[in-house]
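Engineer: Return a 3D structure for these sequence lines:
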Amino acid sequence: MKYAPEDIQLIKEQLGSHSLSTIARRLNRSMTALEVKITRLGLSHTKSYTGMITAGELARILKIDRNSVMQWILNHELDSQQRITRNKKKFTFINIDDFWAWAKSNRHKIDFSKLELDELPPEPEWVAEERKIAKQVTNYKAWTKQEEKLVLEWHCCGKTLAEIANMLGRTRESIRKKIKRLTE
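Structural biologist: As a prediction, this is how the structure comes out:
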């Protein structure tokens, strides 16, 4: 049975957001027939079809833990999309251009000196300068009891968030949150 143009359009629209079994059921086709059609259309590889990278691939490229990337998505507004591949397995995909836009305003979270040249094209011009700076990135670093004590002590003495952050090698935002948690 031949696929109508609207059937092909439905496949293109729903591939990645619905499982193949759901799409096959909507088209009244078998899973095997749908898989063959998707392969013939050149849509069988979700990653290449979307032009995005997975959160795990981004973590590997940046030489960080995948959980750090997931925290950027959950807590720091890095745009991503959940896509279903083949049956029901979900992946988190990130558009490379969206990542670079986010990275520009979140430079302090990334050690660009670990990033290989053109590993994540198209690489913006500002990355070359950032790559020269080896950073001690402390994202999600556990707090010690001594650090917590110092934060409260310095805060009570009138030191600014910037001063405390500089002394502990952390961000002002992390200092603000820690003070809030410790004083509540």
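
Engineer: all contacts plus neighbour counts: C-alpha atoms, from now on.
Structural biologist: Fine.

Engineer: ok, Ile164 - contacts?
Structural biologist: If a contact means CA atoms under 8 Å, 6 or more residues apart in numbering, then Ile164 has 151, 154-155, 172, 175 as its contacts.

Engineer: Let's compare: structure for the following, please.
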Amino acid sequence: MWSDDELLFLEDNIGMYKVSTIAQKLERSYESIRVKMTRLKISNTRQHTGLVTIGELAAILKVDRATVRGWTKKHGLPFSQKITRQSRKFYFIDPSDFWNWAALHKEKVQFSNIEPQTLLPEPDWVAEERMKDKCITKKRTYQTWTTKEDYRLLELRSQGYKYKDIGMLMNRSAISVERRYKKIINTL
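Structural biologist: I've put the predicted structure just below:
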């Protein structure tokens, strides 16, 4: 039989400590803690905390998880590390902390990619930023090179065009044109 204090302790500390640590503090077996978590429907500790993982945030922002990880390491996006189940570690981000960080780093986040009201609480200024992003034509994001573009690149290069000029003609950056040209030449 579980006491109210034990249940409260379990609910308060799930996600903060390993399940084995909670079991030790409550003087119960790991299995009994796991079963109780399932019965209380708190087995998914990520949802229980109200925070989002780096992977979940990346999916919401439509960026790679390495990008979000880079923001935490290099640009000060606040996060907390929690251990769930036996030893699995997750990095969590509080949505409020993310929005505060995003307000200071607007150039890093493409707000038009974020669906409205997916990361709550969403501040009022986000809708305005979303509209700005949609109005401003962004630079072309990476697109794979087609075979036609490869042939055109080779043709323009053989005619003596510089990388910068080819880039302008093909709507690509000069560095992208240069790298692609060198890659094609190396594979021939």
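
Engineer: sorry, back to before: now, of the contacts of Ile164 of structure 1, which are buried?
Structural biologist: Of the members of the contacts of Ile164 of structure 1, the ones counted as buried by neighbours, 16 or more other CA atoms under 10 Å, are 151, 155, 172, 175.

Engineer: any chance of the residues you listed in a markdown table, with distance to Leu161 of structure 1 and secondary structure too?
Structural biologist: Putting the buried ones among the contacts of Ile164 of structure 1 into a markdown table (distance: CA to CA, whole Å; DSSP: H, G, I helix; E, B strand; the rest coil) gives the following:
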| residue | distance to Leu161 of structure 1 | secondary structure |
| --- | --- | --- |
| Val151 | 9 | helix |
| His155 | 8 | helix |
| Arg172 | 5 | helix |
| Ile175 | 6 | helix |
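
Engineer: Of those residues, which is the nearest to His76 of structure 1?
Structural biologist: Taking CA to CA as the measure, His76 of structure 1 lies nearest Arg172 of the buried ones among the contacts of Ile164 of structure 1, at 14.6 Å.

Engineer: quick revisit: could the buried ones among the contacts of Ile164 of structure 1 be laid out in CSV, adding distance to Arg25 of structure 1?
Structural biologist: Output for the buried ones among the contacts of Ile164 of structure 1, formatted as CSV (distance: CA to CA, whole Å):
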residue, distance to Arg25 of structure 1
Val151, 59
His155, 61
Arg172, 52
Ile175, 53
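
Engineer: now, among the contacts of Ile164 of structure 1, which is nearest to Gly42 of structure 1?
Structural biologist: Arg172 (47.8 Å).

Engineer: okay but the closest one is in contact with Leu161, surely?
Structural biologist: Yes: Arg172 of structure 1 is within contact range of Leu161, at 5.4 Å (criterion: CA atoms under 8 Å).

Engineer: so what sits against both of these two?
Structural biologist: Common contact partners of Arg172 of structure 1 and Leu161 (CA under 8 Å, 6+ apart): none.

Engineer: gap between the nearest residue to Asp98 of structure 1 once chain neighbours are set aside and Ala101 of structure 1?
Structural biologist: In space, and not counting its chain neighbours, Asp98 of structure 1 is closest to Asp79: 6.6 Å by CA to CA, 6 or more residues apart in numbering. From Asp79 of structure 1 across to Ala101 of structure 1, the span is 10 Å (CA to CA, to the nearest Å).
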